[in-house]
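Q: Prediction below, plus the sequence it came from.
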Amino acid sequence: MLTSLAIRNVVLIEALDLGFAAGLGVLTGETGAGKSILLDSLGLVLGDRADTGLVRAGTDLASVTATFEFATLPDAIRTALTEAEIEIEPGEALIIKRRVRADGGSRAFINDQPVGVALLRELSRYLVELHGQHDDRGLVNARGHRALLDRYAQADTGAVTQAWQRWSRTGAELEQARALVAAARADEELLTAHLAELTKLEPVVGEEAELAAQRADMQKGERLSADLVALQVLWEGSDSALAGMRSAARRLDRIATEHPLLAEALAALDRAVIEAGEAEDLLGAAMDALTHDPLLLDRIETRLFELRAAARKHACAADDLPAKMLDMRAALDAIVGGDADIARLERASHDAALDYQAKAEALSVLRAEAARRLDTAVAAELAPLKLDAARFRTAVVRLPDDRWGPNGVDAIEFLISTNPGSAFAPLGKIASGGELSRFILALKVALAEQGGAATVIFDEIDRGVGGAVASAIGERLHRLAGGGQLLAVTHSPQVAARGTNHFLIAKSSEGIVTRTSVALLNAAGRQEEIARMLSGAEITPEARAQADRLLEQA
């Protein structure tokens, strides 16, 4: 629930710190005192548009900080925070801050971490439910009616959701299997021909690179053949340079002992003969490696052309051709085994559909029964709220098949008729501001503990009524606040007297400076404020006595 609200430089509020408790809190004050400023300030932390007109004149920055505390953090809030990567410890308060600059722009923070305004709007559904003259969310929004009715009916919607997911999953698998078989059949003849071509080709991974390397070596041999032959002539035969070196070495060997220098010359010549011999061997090996075989080169080039042509045809690399063959075989196999698989999936989808429909039908019956009970409960609340001629109906409408979903087969909406004989219509379409607030109050009382936001605010729900109707409103607000926190902006002394906490909103002026202040009233202050609400500008003893009676009755 909302435990504190700190406002700085918002319109007429310079600095204000408010603390709130559980139960019914009432806010009163003269018209124009600034009650709307409080609601606008709270709206900022709930993600409303950051209007620069809210920034107090003469200042650059307005800020609002709201603190919410929970015995146990609701799962929906925890999930939203986790998705936003915001960690909150058990028992830790949720602190939302919004800053608005006079020159435009705003920033939002949750527990000092910057966040987007969209997250504030998402959390607002679980934090504060506001009902007033221009209510556009909460119970007026038909999108939430189904969940409210399901909670009222204590329905297990999870089973329907799971059945829908199972049906959707099997249906998707069935459609995928059908598409695969249909595509395979359409291309069966072409697939067979392509597979036959590749089977005949027998591509191997890495073959293209190996053939390309062999071809490159043979092409090199073709270019170098003339040089290699010329070199071979220099090294081979009795007249070759190497033969001459060997003959010289033999002659020198016979006279090398005659002088040390001859021995050294022989050693050098022997080394040269050895190096030349190694060169001859290497030259021979190179000639073997680079031998140009025209027939082999032709075969290699033909194979490379076939591999690369097949790769272009199938829009892949040559090394991917074996995988293409496997895909083609799998596609052809799918035609053979596809019908059996489709039959299996059809049975599974049919069974899942029957299971979903059975669970959804049972939920629909439960909703219809709960709708009748809710209609009766709301009807009992309308007469005391001066809505005698009005009627309330919970519409449970069967959806067409193509709109069934995880929430069942029904559309749920709360409808009203404000006058005898008039047609039923959505809450927000035909009810006036005061009627709408009282309808919502009747609904909230009827729904009682069926969930909703942690804090509920009613803005001038008692507008245009008094006497017994105002008393009935006050009694219901007090009863409704017993299970949580409810704040009511009111002009009715009967409602104000029911409050657990009473805040007085006042406006004061000093020269050209106007300020709005809010004070938590004690017992004497409450008596005086309720007396003022009863009598107007001049508070009479009779008004104070009447105020005491209202407080005693509360």
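A: Everything's here; your move. Nothing here was measured: the structure is a model prediction, and the numbers come from that model.

Q: Every contact and neighbour count from this point should use C-alpha atoms.
A: Noted.

Q: Name the nearest residue to residue 417, sequence neighbours excluded.
A: Once flanking residues are discounted, residue 417 sits nearest to residue 424: 4.7 Å by C-alpha to C-alpha, 6 or more residues apart in numbering.

Q: my read: the one you found touches residue 416, true?
A: Yes. Look at residue 424 against residue 416 with C-alpha atoms under 8 Å: they come within range, at 5.1 Å.

Q: For these two, work out which one has more neighbours and name it.
A: Ranked by neighbour count (other C-alpha atoms under 10 Å), residue 424 and residue 416 place residue 416 first, with 22 against 19.

Q: sorry, back to before: shared neighbours of residue 424 and residue 416, anything?
A: Here residue 424 and residue 416 have residue 393 as joint contacts, going by C-alpha atoms under 8 Å, 6 or more residues apart in numbering.

Q: max-length helix in the protein?
A: helix 321-382 (DSSP state H).

Q: Quick check: what element follows that one along the chain?
A: Note on helix 321-382: by DSSP states H and E, the next helix or strand toward the C-terminus is strand 391-398.

Q: ok now that following strand, how far from the chain's centre?
A: The chain centroid and the centroid of strand 391-398 are separated by 32 Å, computed with C-alpha atoms, centre = their mean, to the nearest Å.

Q: Which other helices and strands does that strand contact?
A: helix 321-382, strand 410-417 (3 or more C-alpha pairs under 8 Å, 6 or more residues apart in numbering; DSSP states H and E).

Q: Quick one: closest of these to residue 192.
A: Within these, the stretch nearest residue 192 is helix 321-382; the backing value is 7.8 Å (C-alpha to C-alpha).

Q: Show me what the longest helix of the chain packs onto, helices and strands only.
A: By 3+ C-alpha pairs under 8 Å, 6+ apart, helix 321-382 packs against helix 145-153, helix 157-186, helix 188-201, strand 391-398, helix 433-447.

Q: Between these, which shows the greatest average number of neighbours?
A: Counting by mean count of other C-alpha atoms under 10 Å, helix 433-447 has the highest mean neighbour count of the helices and strands packed on helix 321-382, with a mean of 22.

Q: Pasting the second one now:
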Amino acid sequence: MLTRLSIRNIVLIEALDLDFAGGLGVLTGETGAGKSILLDALGLVLGNRAESALVRAGEDQASATATFEFSQLPDLLRDVLNDAEVEIEPGEPLILRRRVKADGGSKAFVNDQPVSAALLRQLAPALVELHGQHDDRGLVNPRGHRLLLDRYAGADLAKVESAWKNWRAAEDALAKARADIVQAKDDQDLLIAHLAELTRLAPEEGEEEQLALSRATMQKGEKLSGDLEELRRFWDGSDSALAQLRSAARRLDRIAEEHPLLKEALEALDGAVIQAGEAEEKLAAAGEAMVHDPLELDRMETRLFELRALARKHRCEADELPAKMREMRAALDAIEGGEADIAQLVKTAEAAHQAYRDRAEKLHKARVAAAVKLDKAVAVELAPLKLDAARFKTSVSELPEDRWGPHGIDGVEYLISTNPGADFAPLGKIASGGELSRFILALKVALAEQGGAATVIFDEIDRGVGGAVASAIGERLARLASGGQLLAVTHSPQVAARGQVHYMIAKSSTGTVTKTSVALLDEAGRQEEIARMLSGAEITSEARAQADRLLEGV
């Protein structure tokens, strides 16, 4: 709830620090004293537009700071703060501050951490609910009507939301599968042509590297053919160096036993013959590997060109072409088997749709039953508030399917008829300012236990009424405030007498300087202020006596 409001240099307020408590707090004062300034200051910290006109004349800037305290931070506030990465410790108060300069520029802070005004507006619905003469938010706004009715009905939205998500996921999967098949069929002819081209070529992994190496080897053989032929003469024929070396080894073998050195010479010569033979074999193998075959070279170059051309065509490496073939075959298989998959996905989507519809219709019935109950509860409150001829109706209507959602299939709106025989219409379009405030009060009383903002403010809800109606308003405001915090700006002594805390707003002038101040009244001050509200400018003894009776009556 709101525990403190600090204002600096806003319009007629130079410096003001107000502490608030739970229950019903009333703010009174003469017309024009500046009650609206307090609401403007509070609106500023809740993200309303920063107007330079708010800055007190002669000052460079103005500021407003609101402190809220909770036994446990509401989920909405925690989620918004977490999303904005604003840190707040458990049990720590929530402090909203807004500063506006005379040139219109403004800055916002949450617990001294800079934030945007948009973030303040996100926090506002869970902090303050304001009902005034020209309010277009709160209960007047149809956006919140469905949520309030669901709270009143005790509806379990989690199951409907879960069924909605399952249905949408099934529909998305079906749509994607259909789109994939359409795309695949569009590409089918091209896939067949590409696959036929790759199948004809039959690429293999590692083939490009092997072909490139073989081609390079053959090209080197062409260049080295003369050298290889010259070297071959050292080994070929009876007069070759190798033949003579072998002949010398045979002759030495016949005489090697005659002397140890001859035997050693033979061993060395035998080694030379063996090594020369190995060299001959390797030279022959090299010659075969590097033989220049123009037809084979042309075949390899053609094959290499085709592999690389297809790789460029499919934007991949040549070694990836076999994988491309497998992908294309899988895509063609998917086209052939896709219709069977679609049929199964259709069944899944239809089942999910029906499951959602079943849960949503159950929720619809709960809403209709709760609407009837709520209408009766509001009707009970209308007569004491001098709205005898008025009627209230909660409209629960099924939306077109394209507007269904995790909230169900219903649109919910609160409607009123202020005169007998008149058609029902939205709250904000048919009621006058005073009537609208009283309708909202009746609805708030009926919905009293269904949650809402931490602090509720009624701005002059009693305008234009008095006597028993004002007493009825005061009694209902006190009832609403019993479980939380409610602030009422009032001109009615009957309402003021119900307040647990009473603030008086006054305006004073010194020369050309006008200031607004707020005082927390004690019991004697309350009596005097309520007497003033009863009698006007001159406070009479009768007015004081009547004020005592009002205070004693509550």
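A: Perfect, I can see it now. Please read all numbers here as calculations on a predicted model, not as lab measurements.

Q: what would the helices and strands packed on strand 391-398 of structure 1 look like in TSV with distance to residue 79 of structure 1?
A: Below are these laid out as TSV (distance: least, C-alpha to C-alpha, whole Å):
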stretch	distance to residue 79 of structure 1
helix 321-382	27
strand 410-417	26
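
Q: and the gap between the residue nearest to residue 417 of structure 1 and residue 204 of structure 1?
A: Taking C-alpha to C-alpha, to the nearest Å as the measure, residue 424 of structure 1 falls 76 Å from residue 204 of structure 1.

Q: sorry, back to before: I'd like the helices and strands packed on helix 321-382 of structure 1 laid out as JSON lines, including distance to residue 489 of structure 1.
A: Formatted as JSON lines, these follow (distance: least, C-alpha to C-alpha, whole Å):
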{"stretch": "helix 145-153", "distance to residue 489 of structure 1": "25"}
{"stretch": "helix 157-186", "distance to residue 489 of structure 1": "36"}
{"stretch": "helix 188-201", "distance to residue 489 of structure 1": "75"}
{"stretch": "strand 391-398", "distance to residue 489 of structure 1": "25"}
{"stretch": "helix 433-447", "distance to residue 489 of structure 1": "12"}
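
Q: do you know which of those lies nearest residue 119 of structure 1?
A: That would be helix 145-153 among those, by C-alpha to C-alpha, at 21.1 Å.

Q: relative to strand 410-417, how tilted is the closest one?
A: Per axes from the mean of the first three to the mean of the last three C-alpha atoms, to 10 degrees, the angle that helix 145-153 of structure 1 makes with strand 410-417 is 90 degrees.

Q: so who does residue 462 of structure 2 touch?
A: Applying C-alpha under 8 Å, 6+ apart, the residues contacting residue 462 of structure 2 are 434, 438, 470, 473, 490-492.

Q: between those residues, which is nearest residue 241 of structure 2?
A: The closest of the contacts of residue 462 of structure 2, once distances to residue 241 of structure 2 are taken by C-alpha to C-alpha, is residue 438, at 126.4 Å.

Q: So what's the residue count around residue 210 of structure 1?
A: 12.

Q: and what of the one 10 residues further on?
A: Around residue 220 of structure 1 sit 14 other residues, with neighbours defined as other C-alpha under 10 Å.

Q: Check the spacing between it and residue 230 of structure 1 real quick.
A: From residue 220 of structure 1 to residue 230 of structure 1 the distance is 16 Å (C-alpha to C-alpha).

Q: hang on, the earlier thing: farthest pair in the contacts of residue 462 of structure 2?
A: 438 and 491 (14.8 Å).

Q: So for structure 2, the centremost residue is which one?
A: Centroid-nearest residue in structure 2: residue 83, 8.3 Å away (criterion: C-alpha atoms, centre = their mean).

Q: what's the spacing between that one and residue 117 of structure 2?
A: Relative to residue 117 of structure 2, and taking C-alpha to C-alpha, residue 83 of structure 2 is found at 15 Å.

Q: Same check on residue 131 of structure 2?
A: For residue 131 of structure 2, the distance to residue 117 of structure 2 - C-alpha to C-alpha - is 21 Å.

Q: Name the residue in these two with the higher neighbour count.
A: Set residue 131 of structure 2 next to residue 117 and count neighbours by other C-alpha under 10 Å: residue 131 wins out with 23 against 20.

Q: The more buried one corresponds to which position in structure 1?
A: When structure 1 is aligned by TM-score structural alignment, residue 131 of structure 2 is paired with residue 131.

Q: isn't that match right up against residue 437?
A: Yes. Counting by C-alpha under 8 Å, residue 437 is a contact partner of residue 131 of structure 1 at 6.4 Å.

Q: Now the common contact residues for the two.
A: residue 458.

Q: quick one, the longest helix of structure 1 and helix 145-153 angle?
A: Using the same axes, to 10 degrees: helix 321-382 of structure 1 against helix 145-153 is 70 degrees.

Q: can you give me how far helix 321-382 of structure 1 is from the chain middle?
A: Worked out by C-alpha atoms, centre = their mean, helix 321-382 of structure 1 lies 24 Å from the chain centre.

Q: same check, this time on stretch 315-327 of structure 1
A: With C-alpha atoms, centre = their mean, you get 39 Å for stretch 315-327 of structure 1.

Q: what about it, start to end distance?
A: With C-alpha to C-alpha as the measure, stretch 315-327 of structure 1 spans 14 Å from end to end.

Q: which residues sit in contact with residue 202 of structure 2?
A: So residue 202 of structure 2 contacts residue 322 (C-alpha under 8 Å, 6+ apart).

Q: Distance of residue 61 of structure 2 relative to residue 104 of structure 2?
A: For residue 61 of structure 2, the distance to residue 104 of structure 2 - C-alpha to C-alpha - is 9 Å.
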